[in-house]
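Peer 1: Mind folding the following:
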Amino acid sequence: MAGYTGTRQDHLRRLRRIEGQARGLQRMVEDDKYCIDILTQVSATTSALQSFALSLLEEHLAHCVAEATLKGGPEADAKVKEAAEAIARLVRS
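Peer 2: Next comes the predicted model:
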């Protein structure tokens, strides 16, 4: 079971809103909207994606990583390393 299973519907709602924002960006470009207005919407969409990613990461740490560390051993080490790599990717993006 995934760490986000209990909040799956909330995540799907957020992703649908983000998808709507991306489609809105496409419409803005199609309609030749002002560059700064488009960039403002890009920033809002980026922030929404980052917020989603952080929420998912928090659930992963609280569920998957915490469960693995309780068991200990190589699985725990692998989960911690995997989470650290995911955090590094988020920081770089």
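Peer 1: hey, let's count contacts and neighbours off CA atoms from now on
Peer 2: Will do.
Peer 1: all helices of the chain, in order?
Peer 2: 8-30, 35-60, 66-71, 73-92 (DSSP state H).
Peer 1: this one as well, want them side by side:
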Amino acid sequence: MKQCMDVDAVTLRLKRIEGQIRGIIRMIEEDKPCEDILIQIGSAKAALHKTGQIVLQGHMHHCVLDGIESGRKDETMDRLFSAIEQFSRMV
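Peer 2: Okay, here's the model as predicted:
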């Protein structure tokens, strides 16, 4: 089975987000202003959302197309709807 996404690119993005989270923890430990911490939390949240978009896009371009082309249309559409539902819960 083919991978649905560029694993290296997604992993790199997640490692950057991990660094952002460590930075937020450091800011809290150093008693930085709440407004600055909230800005960084918003940035990390936006980065996670963008990563989710990339994963969903990969799912649609690879997994969904492969599933439909191989004759598994109903199962593939069910999995797509599930993926979209999971992604839409990211608020």
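Peer 1: so what number do they get for TM-score?
Peer 2: In this superposition the chains share a TM-score of 0.85, using TM-score structural alignment, normalised by the length of structure 2; 89 aligned residues with a CA RMSD of 1.6 Å.
Peer 1: Adding mean neighbour count, write the helices of structure 1 out as JSON lines.
Peer 2: Formatted as JSON lines, these follow (neighbours: other CA atoms under 10 Å):
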{"stretch": "helix 8-30", "mean neighbour count": "14"}
{"stretch": "helix 35-60", "mean neighbour count": "15"}
{"stretch": "helix 66-71", "mean neighbour count": "14"}
{"stretch": "helix 73-92", "mean neighbour count": "13"}
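Peer 1: Let's have these in TSV, adding distance to Met1 of structure 1.
Peer 2: Below are the helices of structure 1 laid out as TSV (distance: least, CA to CA, whole Å):
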stretch	distance to Met1 of structure 1
helix 8-30	11
helix 35-60	11
helix 66-71	12
helix 73-92	15
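Peer 1: what's the closest of those helices to Ala2 of structure 1?
Peer 2: helix 35-60 (8.0 Å; CA to CA).
Peer 1: Compute the inter-axis angle for that closest one and helix 73-92.
Peer 2: Angle between the axes of helix 35-60 of structure 1 and helix 73-92 is 170 degrees (criterion: axes from the mean of the first three to the mean of the last three CA atoms, to 10 degrees).
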